[in-house]
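# Fold the following for me, if possible:
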Amino acid sequence: MQNNTKTGRKPNIRISQSDHARLSVLASTVAARNPEAADELLAELERARIVADGWVSTGTVRMGSIVTFKPDTGDRKTVTLVFPGDADISEGKVSILTPIGTALIGLSAGQSIMWTARDGRRHELLVLDVSQPAPEGGVADRRAPASSTIAAGV
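Prediction:
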């Protein structure tokens, strides 16, 4: 388990090229009306290791991932990370523009992160499990396993 809370450092994260590009555009688009959310998302994107789309492991949180985590405030929760237009908390769909959504992007099972809620309180969460929804047609996600990440062609 990677636990960086004692050092105050955020854990290493990986984001696919396509998610990075789409999330960068999203952050720029919402910056005028929601500067805090845009700034938090941009900060996460800046510190992420960007990897080729085919080399993001199935165990890494990306857009559309189903994530089970344990917050310091209670019992484990399972959510799907989505774009703002698809968010619906009653269905467990959390927007990337929420503080917890931004905190989750790029993490893997076993990693923990400190994040700040909208009310200003600091929290910690531990990612327990990450899975990807089956694509239409029901074929399992065949992306690289967690140990096979390769940096994008730099």
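# rest of the way, CA atoms for contacts and neighbours
Noted.
# so who does Q132 touch?
Applying C-alpha atoms under 8 Å, 6 or more residues apart in numbering to Q132 gives the contacts T58, G64, S65, I66, D141.
# mind running it again at 6 Å?
If you count contacts by C-alpha atoms under 6 Å, 6 or more residues apart in numbering, Q132 has them with S65, I66.
# Would you mark the buried spots in the longest strand along the chain?
Using DSSP state E, we find that the single longest strand of the chain is strand 122-131. Neighbour counts over strand 122-131 (16 or more other C-alpha atoms under 10 Å) mark E124, L125, L126, V127, L128, D129, V130, S131 as buried.
# cool, and stretch 39-47?
Buried positions in stretch 39-47, judged by neighbour count with 16+ other C-alpha under 10 Å: D39, E40, L41, L42, E44, L45.
# just checking, which of these belong to helices?
If you go by DSSP state H, the buried residues of stretch 39-47 have D39, E40, L41, L42, E44, L45 in helices.
# Please report how far the residue nearest the centre of the chain lies from L26.
Centroid-nearest residue in the chain, with C-alpha atoms, centre = their mean: I105, separated by 1.2 Å. From I105 over to L26 the distance is 14 Å, taken as C-alpha to C-alpha, to the nearest Å.
# And for H20?
Note on H20: its distance to L26, by C-alpha to C-alpha, is 10 Å.
# which of the two has more neighbours?
Taking neighbours as other C-alpha atoms under 10 Å, H20 and L26 compare with H20 leading, 23 against 18.
# Mind checking what secondary structure that one has?
Three-state call for H20 (DSSP: H, G, I helix; E, B strand; the rest coil): helix.
# Please provide the structure for the following sequence as well, for comparison with the first:
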Amino acid sequence: MLAQADVVVRPRIIMAETEVEALTTLALQMEPAAPLAADMLLAEIDRAEVRPDADMPDHVVRMRSTVRFEDDANGMARSVLLVYPKEADIAAGKISVLSLVGAGLIGLSVGQTIRWPDRDGHERLLRILKVEPPAPPLF
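The predicted structure is shown next:
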């Protein structure tokens, strides 16, 4: 049995209704190829407060948000654009929501931190420093 101090409390997260639908479908489709990231994303979706898209605050990480975060593994801050897997390009600063870091960032707000595993199974502390909301559609 875990002692209360051993239980990791994850911060409250908010997700947009249409993104929840798309991300759930994506995670279920990708589960055979990326089981850890898909399962972690599904767990985040399950615990999220789901809001209509129009009610999403600008300071919350969404799909196509630009996120500046700090990673305690190296103490460095970096900015990334959170995208769907087909758009991912690490060299261009575009990370997939189905990467471990991407699944950990979705739904967080400026100032929040989360303990999240990396590919090697080590826990990292990710802290959200800034969020630029997704650009509105051009049509």
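# TM-score, when you put one on top of the other?
Scored against TM-score structural alignment, normalised by the length of structure 2, the superposed chains reach a TM-score of 0.90; 133 aligned residues with a C-alpha RMSD of 1.7 Å.
# Give the equivalent position in structure 1 for R119 of structure 2.
Aligned by TM-score structural alignment, R119 of structure 2 pairs with R118 of structure 1.
# Does its match lie in a helix or a strand, and which?
Counting by DSSP states H and E, no helix or strand carries R118 of structure 1.
# What about it, how many residues nearby?
Counted with other C-alpha under 10 Å, R118 of structure 1 comes out at 12.
# In space, what's closest to it - neighbours in sequence excluded?
Excluding the flanking residues, the one nearest R118 of structure 1 by C-alpha to C-alpha, 6 or more residues apart in numbering is P99, at 7.0 Å.
# where do the strands sit along structure 2?
Under DSSP E, structure 2 gives strands at 14-16, 49-51, 66-71, 76-83, 94-96, 113-117, 123-132.
# For V7 of structure 2, find the nearest of those strands.
Distance to V7 of structure 2, taken as C-alpha to C-alpha, is lowest for strand 113-117 among those, at 11.5 Å.
# and the closest one with strand 66-71, angle?
Note on geometry: by axes from the mean of the first three to the mean of the last three C-alpha atoms, to 10 degrees, strand 113-117 of structure 2 and strand 66-71 are set 70 degrees apart in direction.
# Mean per-residue distance, strand 113-117 of structure 2 versus structure 1.
Mean deviation of strand 113-117 of structure 2 from its aligned counterpart in structure 1 after superposition (mean C-alpha distance after the TM-score superposition for structure 1): 0.3 Å.
# Off-centre distance for that strand?
On the basis of C-alpha atoms, centre = their mean, to the nearest Å, strand 113-117 of structure 2 sits 10 Å off its chain's mean C-alpha point.
# ok, and what's touching that strand?
For strand 113-117 of structure 2, the surrounding residues in contact (C-alpha under 6 Å, 6+ apart) are E123, R124, L125, L126, R127.
# returning to what we had before: from the ones in helices among the buried residues of stretch 39-47 of structure 1, pick the one nearest P11 of structure 1.
When these are compared for distance to P11 of structure 1 (C-alpha to C-alpha), E44 comes out closest, at 10.6 Å.
# Pull the number of nearby residues for the closest residue to that closest one other than its chain neighbours.
Closest residue to E44 of structure 1 apart from its sequence neighbours, by C-alpha to C-alpha, 6+ apart: T102 at 7.3 Å. T102 of structure 1: 22 surrounding residues under other C-alpha under 10 Å.
# isn't T102 of structure 1 right next to V94, touching?
No. The criterion here is C-alpha atoms under 6 Å, and T102 of structure 1 misses it with V94 at 9.7 Å.
# Relative to I128 of structure 2, how far out is the closest residue to V60 of structure 2 other than its chain neighbours?
Once flanking residues are discounted, V60 of structure 2 sits nearest to S109: 4.4 Å by C-alpha to C-alpha, 6+ apart. Distance from S109 of structure 2 to I128 of structure 2, counting by C-alpha to C-alpha: 7 Å.
# now T18 of structure 2
23 Å.
# Name the residue most distant from the centre of structure 1?
Distance from the C-alpha centroid of structure 1 peaks at G137, with 25.1 Å (C-alpha atoms, centre = their mean).
# No further queries at this time; thank you.
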